[in-house]
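Colleague: Dropping the sequence and predicted coords here.
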Amino acid sequence: MHARFLLALTPLLFTSLAHAAVNCDNATNQATMNQCASLQQAAADKELNTLYQQITSRLKGNPDGKKLLVGAQRSWVAFRDAECQFSASGVEGGSVYPLIYSNCVTQLTKARVETFKTYLKCQEGDLGCPVPGV
């Protein structure tokens, strides 16, 4: 029984080691490039989520504004995913698809990050800004 458990965990162990050992600066094969693109996408998503939480925290006294943000973010995610599916559709089914798709998601996510950073820089009294300043 212990042998089955270890065999079941083996792929997880190798996956964890592969993430730790990947050298994105010198990626020379498609699998590594795809993995690196996925890691960059995850990093951009993490930054976006951190900023999103900061904005929702500032909107805690404004439930209507928070509701609008949630709706806008859901719509933006749907747009991002649809846009990147379209953008990568020319290579759908190919080994480069994950790279093209992830790069698109990363690029659009970074643009959204910049928008959120702008929202977080709002000054008190700026009527054109939906997020209250600190």
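Modeller: Received, thanks.
Colleague: drop to CA atoms for contacts and neighbour counts, all remaining ones
Modeller: OK.
Colleague: and the host helix or strand of residue 52, which residues are buried?
Modeller: Per DSSP states H and E: residue 52 is located in helix 30-58. Neighbour-count burial for helix 30-58, counted by 16 or more other CA atoms under 10 Å, picks out 32-41, 44-45, 48, 51-52, 55-56, 58.
Colleague: Spit out the contact partners of the residue nearest the centre of the chain.
Modeller: The centre of the chain sits closest to residue 45, judged by CA atoms, centre = their mean, with a distance of 2.3 Å. Contacts for residue 45 (CA atoms under 8 Å, 6 or more residues apart in numbering) come out as 106, 109.
Colleague: okay, pairing it with this:
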Amino acid sequence: MNRLYGKIVAKLKQTEDPDHDIEERKELLKRLVTSERAWIAYREAECSHASAAMLGGSGQGTMLAQCRLSMRADRVNNLFRFYKIRFPDIAKE
């Protein structure tokens, strides 16, 4: 997740990109950062709620970790699909 996010941020911060308007990239970066912060808060709340099924039990930590992994995989896939359309070179590595 961090690697993909870093690649996207680096691409959006490029000062010279003849294929994409700098103002568009600035706006995309601003929205990405806002979205990522909101997603992290949502993930933590959602996984805390999901793991409450095992509240106080030995499986609570496992459920929390599984939820985070699952949500992270979904987030990576969503970011990849969205940004590979605009920046196909992100998908090359």
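Modeller: Sure thing, it's come through. Since the structure is predicted, the reported quantities are computational estimates derived from the model, not experimental observations.
Colleague: mind checking how far the helix holding residue 52 of the first structure is from the chain centre?
Modeller: With CA atoms, centre = their mean, to the nearest Å as the basis, helix 30-58 of the first structure stands 3 Å off its chain's centre.
Colleague: So for the helix or strand that it is followed by, what gets flagged as buried?
Modeller: Sequence order places helix 63-87 as the next helix or strand after helix 30-58 of the first structure, per DSSP H and E. Residues of helix 63-87 of the first structure classed as buried: 66, 69, 77, 80-81, 83-85, 87 (neighbour count, 16+ other CA under 10 Å).
Colleague: Need the contact partners of helix 63-87 of the first structure.
Modeller: The list of residues contacting helix 63-87 of the first structure from outside it, by CA under 8 Å, 6+ apart, reads 56, 59-60, 100-101, 104-105, 108-109, 130.
Colleague: Using PyMOL, define a selection of the buried residues within those.
Modeller: To isolate the buried ones among the contacts of helix 63-87 of the first structure in PyMOL, judged by 16+ other CA under 10 Å, type:
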select buried, resi 56+59+100+101+104+105+108+109+130
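Colleague: Which of the contacts of helix 63-87 of the first structure sits closest to residue 3 of the first structure?
Modeller: The closest of the contacts of helix 63-87 of the first structure to residue 3 of the first structure turns out to be residue 101 (CA to CA; 38.3 Å).
Colleague: Aligned to the closest one, what sits in the second structure?
Modeller: Alignment note: residue 101 of the first structure maps to residue 64 in the second structure; criterion TM-score structural alignment.
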